[in-house]
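# This is the structure alone, sequence omitted:
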């Protein structure tokens, strides 16, 4: 009888690999968006500004991240946990983020959208795939090779927050960006909770993309007051997330075994 085991990862996870991917992603996005010559605060002025200022970088990053993940052989651990959290009730935190996104969309001035502008803004949904795969996908795989789950949550969420400082280099005000960094840390915690509660990064990718799209949408035309309330809900929810994230961390068994595979001789399979 022949015994089979799961295929090993092509590249053994290391923290430095995750950090290199994180830095490379930021450098790529910054380079493409800077090359467009369109300041961050002018993306919403036209469909062309939005597509070339933000959309192109996300499309390129999506392709390169898919290639990178395939070369590493990390798709499975990047997208799925071995086990869902034993405490799943903290999922109310990302659910409230979804509610806030719906509030944003309800308050959006859709009459100010042209067909071309809406098509260009749809590309922003890719941010859910790229940023989640980098920060709570590949980075989690790398961090789980050496660290406990508490540090995995904190470091991945902190790096996600700090990554937003590149907006300053694209023309965003430093003070506003600092608030965005803090809000992103809270949002990252909510997305981490969603991954642990469902056992999959896919739902976090979807929620992240919808949330960012909804935030941008409120900046077009004149948003209703409900959009301002949505931001308060988002921040409050993020703070609550900090209070309950320990429950999805507790008992986690996601540490990756990165020990070398045993040496084999000959064909490696004996027939009886």
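Received the coordinates, thanks. The model shown is predicted, which means the values in this text are computed figures rather than measured ones. Residues are numbered from 1 along each chain as shown.
# can we go C-alpha only for contacts and neighbour counts from here?
Noted.
# how deep is the nearest residue to residue 10 once chain neighbours are set aside tucked in, by neighbour count?
Nearest-residue entry for residue 10: residue 73, 5.0 Å, with adjacent residues in sequence omitted and distances by Cα to Cα, 6 or more residues apart in numbering. The number of residues packed near residue 73 is 18, by other Cα atoms under 10 Å.
# tell me the contacts of residue 73?
Contact analysis of residue 73 by Cα atoms under 8 Å, 6 or more residues apart in numbering lists 9, 10, 11.
# What is the nearest of those residues to residue 253?
Nearest to residue 253, judged by Cα to Cα, of the contacts of residue 73 is residue 9 at 18.1 Å.
# Secondary structure class of the closest one, three-state.
Per DSSP: H, G, I helix; E, B strand; the rest coil, the local secondary structure of residue 9 is coil.
# Looks like it contacts residue 76 (just checking).
No. Using Cα atoms under 8 Å, residue 9 is not in contact with residue 76; the gap is 9.1 Å.
# buried ones in stretch 235-247?
Buried residues in stretch 235-247, counted by 16 or more other Cα atoms under 10 Å: 235, 237, 238, 239, 240, 241, 242, 244, 245, 246, 247.
# what separates it from the chain centre, distance-wise?
17 Å (Cα atoms, centre = their mean, to the nearest Å).
# alright, now check it against this:
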């Protein structure tokens, strides 16, 4: 693995990528003039207010990861954790199915559906930024409990940017739920041995949450929310067992910088 790295992982590099991602995404979304609470009003709002920034961020993150040579440590674990905590991500997947079942699909038009598909890119951008590149940098120096905690806290903190178009109370609630969701995605990575499945779950989850809030939600929407809450509580308990015995810290010697 170490021979493929062009740049030795360092904490500051992971943090710099995290900050850079926020600056790029926030700047593009701010320039669009679309407030966060107006994203769901039309396909153009959703695309220019969120989708465009995700497309640009995807290209920049893929280029950055390639230049660093960090694809393998960003996407794959050396050792998988115990398997049973996968229950938390499974419950989250069930919750998103309820979201999709409860979606008012009749309220969709072609433009909004197309823009919604672009939102799937958030699974790549936010995961590769936090539980990919940031995680790789943190593992160069910190223990795994700090890696989980910091990646989840900073993932939650990302959502503070939504306060520009959303009430502060609602934003803080979103930050807390994002921290819990980040723990679920961390569990996916550790249990499956790859970040790829976390990307898939993350992208589908965000797609489902935009879908269910567009139009009039069906009567089963509350069931999805309840199941997701159970998944989060279970994840906060199970994460200790996922962290226990982790041997992912790396200090590779490379021919690069």
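Now that the structure is in, tell me what you want to look at. Computed from a prediction, not measured in an experiment: that's the story for all the values here.
# Which of the contacts of residue 73 of structure 1 has the largest number of neighbours?
Highest neighbour count within the contacts of residue 73 of structure 1: residue 9, with 15 neighbours (other Cα under 10 Å).
# Show me what that one aligns to in structure 2.
Using TM-score structural alignment, the equivalent of residue 9 of structure 1 in structure 2 is residue 5.
# ditto for residue 188 of structure 1
Aligned by TM-score structural alignment, residue 188 of structure 1 pairs with residue 182 of structure 2.
# Not counting sequence-adjacent ones, nearest residue to that match?
Spatial nearest neighbour of residue 182 of structure 2, excluding adjacent residues (Cα to Cα, 6+ apart): residue 152 at 4.9 Å.
# Might you report the residue contacts of the aligned residue in structure 1 for the one you found?
Aligned by TM-score structural alignment, residue 152 of structure 2 pairs with residue 157 of structure 1. Residue 157 of structure 1 is in contact with 135, 184, 185, 186, 188, 189, 192, counting by Cα under 8 Å, 6+ apart.
# Ok, residue 58 of structure 1 next?
29, 123, 124, 126, 127, 130.
# Check the alignment and tell me where the second one lands in structure 2.
Right, residue 123 of structure 1. Looks like residue 123 of structure 1 aligns to residue 118 there (TM-score structural alignment).
# pretty sure that match is in a helix, no?
Yes. Counting by three-state DSSP, residue 118 of structure 2 falls inside a helix.
# State the number of residues packed around it.
Residue 118 of structure 2: 19 neighbours (other Cα under 10 Å).
# gap between the nearest residue to it once chain neighbours are set aside and residue 112 of structure 2?
Using Cα to Cα, 6+ apart and skipping the chain neighbours, the partner closest in space to residue 118 of structure 2 is residue 51 (5.5 Å). Between residue 51 of structure 2 and residue 112 of structure 2 the computed distance is 11 Å (Cα to Cα, to the nearest Å).
# Pick out whichever of these two has more residues nearby.
Higher neighbour count among residue 51 of structure 2 and residue 112: residue 51, with 26 against 21, using other Cα under 10 Å.
# What does the more buried one correspond to in structure 1?
Checking TM-score structural alignment: residue 51 of structure 2 goes with residue 55.
# Let me see the contact set for its match.
So residue 55 of structure 1 contacts 120, 121, 123, 124 (Cα under 8 Å, 6+ apart).
# I'd guessed the last one sits against residue 213; true?
Translated: residue 124 of structure 1. Yes. Look at residue 124 of structure 1 against residue 213 with Cα under 8 Å: they come within range, at 6.1 Å.
# Need the buried residues of stretch 235-247 of structure 1 in a markdown table (columns: distance to residue 220 of structure 1 and secondary structure).
Below are the buried residues of stretch 235-247 of structure 1 laid out as a markdown table (distance: Cα to Cα, whole Å; DSSP: H, G, I helix; E, B strand; the rest coil):
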| residue | distance to residue 220 of structure 1 | secondary structure |
| --- | --- | --- |
| 235 | 21 | helix |
| 237 | 25 | helix |
| 238 | 25 | helix |
| 239 | 28 | helix |
| 240 | 29 | helix |
| 241 | 29 | helix |
| 242 | 31 | helix |
| 244 | 34 | helix |
| 245 | 34 | helix |
| 246 | 38 | helix |
| 247 | 38 | helix |
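# I'd like the distance between the most centrally placed residue in structure 1 and residue 100 of structure 1.
When Cα atoms, centre = their mean is applied to structure 1, the residue found nearest the centroid is residue 132 (1.9 Å). Separation of residue 132 of structure 1 from residue 100 of structure 1 (Cα to Cα): 19 Å.
# would JSON lines of the contacts of residue 58 of structure 1 with distance to residue 171 of structure 1 be doable?
Output for the contacts of residue 58 of structure 1, formatted as JSON lines (distance: Cα to Cα, whole Å):
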{"residue": "29", "distance to residue 171 of structure 1": "14"}
{"residue": "123", "distance to residue 171 of structure 1": "21"}
{"residue": "124", "distance to residue 171 of structure 1": "19"}
{"residue": "126", "distance to residue 171 of structure 1": "22"}
{"residue": "127", "distance to residue 171 of structure 1": "19"}
{"residue": "130", "distance to residue 171 of structure 1": "22"}
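# what's the most distant pair in those?
Farthest pair in the contacts of residue 58 of structure 1, by Cα to Cα: 29 and 123, 14.2 Å.
# Trace residue 67 of structure 2 over to structure 1, please.
Using TM-score structural alignment, residue 67 of structure 2 pairs with residue 71 in structure 1.
# How about residue 98 of structure 2?
So, by TM-score structural alignment, residue 98 of structure 2 is matched to residue 103.
# ok, the closest residue to residue 126 of structure 2 other than its chain neighbours - contacts?
Using Cα to Cα, 6+ apart and skipping residues adjacent in sequence, the residue nearest residue 126 of structure 2 is residue 155, 7.7 Å away. By Cα under 8 Å, 6+ apart, the contact list for residue 155 of structure 2 reads 126, 130, 178, 179, 182.
# Tell me how many other residues crowd the third one.
Going back to what we said before, that points to residue 178 of structure 2. 21.
# returning to that earlier point: closest one to residue 219 of structure 1 out of the buried residues of stretch 235-247 of structure 1, please.
Top of the list for closeness to residue 219 of structure 1, among those and by Cα to Cα, is residue 235 at 18.1 Å.
# Can you find the partner of that closest one in structure 2?
Aligning on TM-score structural alignment places residue 235 of structure 1 opposite residue 229 in structure 2.
# Which stretches in the stretch 151-272 of structure 1 count as helices?
Ranges of helices within the stretch 151-272 of structure 1 are 166-169, 174-198, 202-217, 225-249, based on DSSP state H, counting those that start in this stretch.
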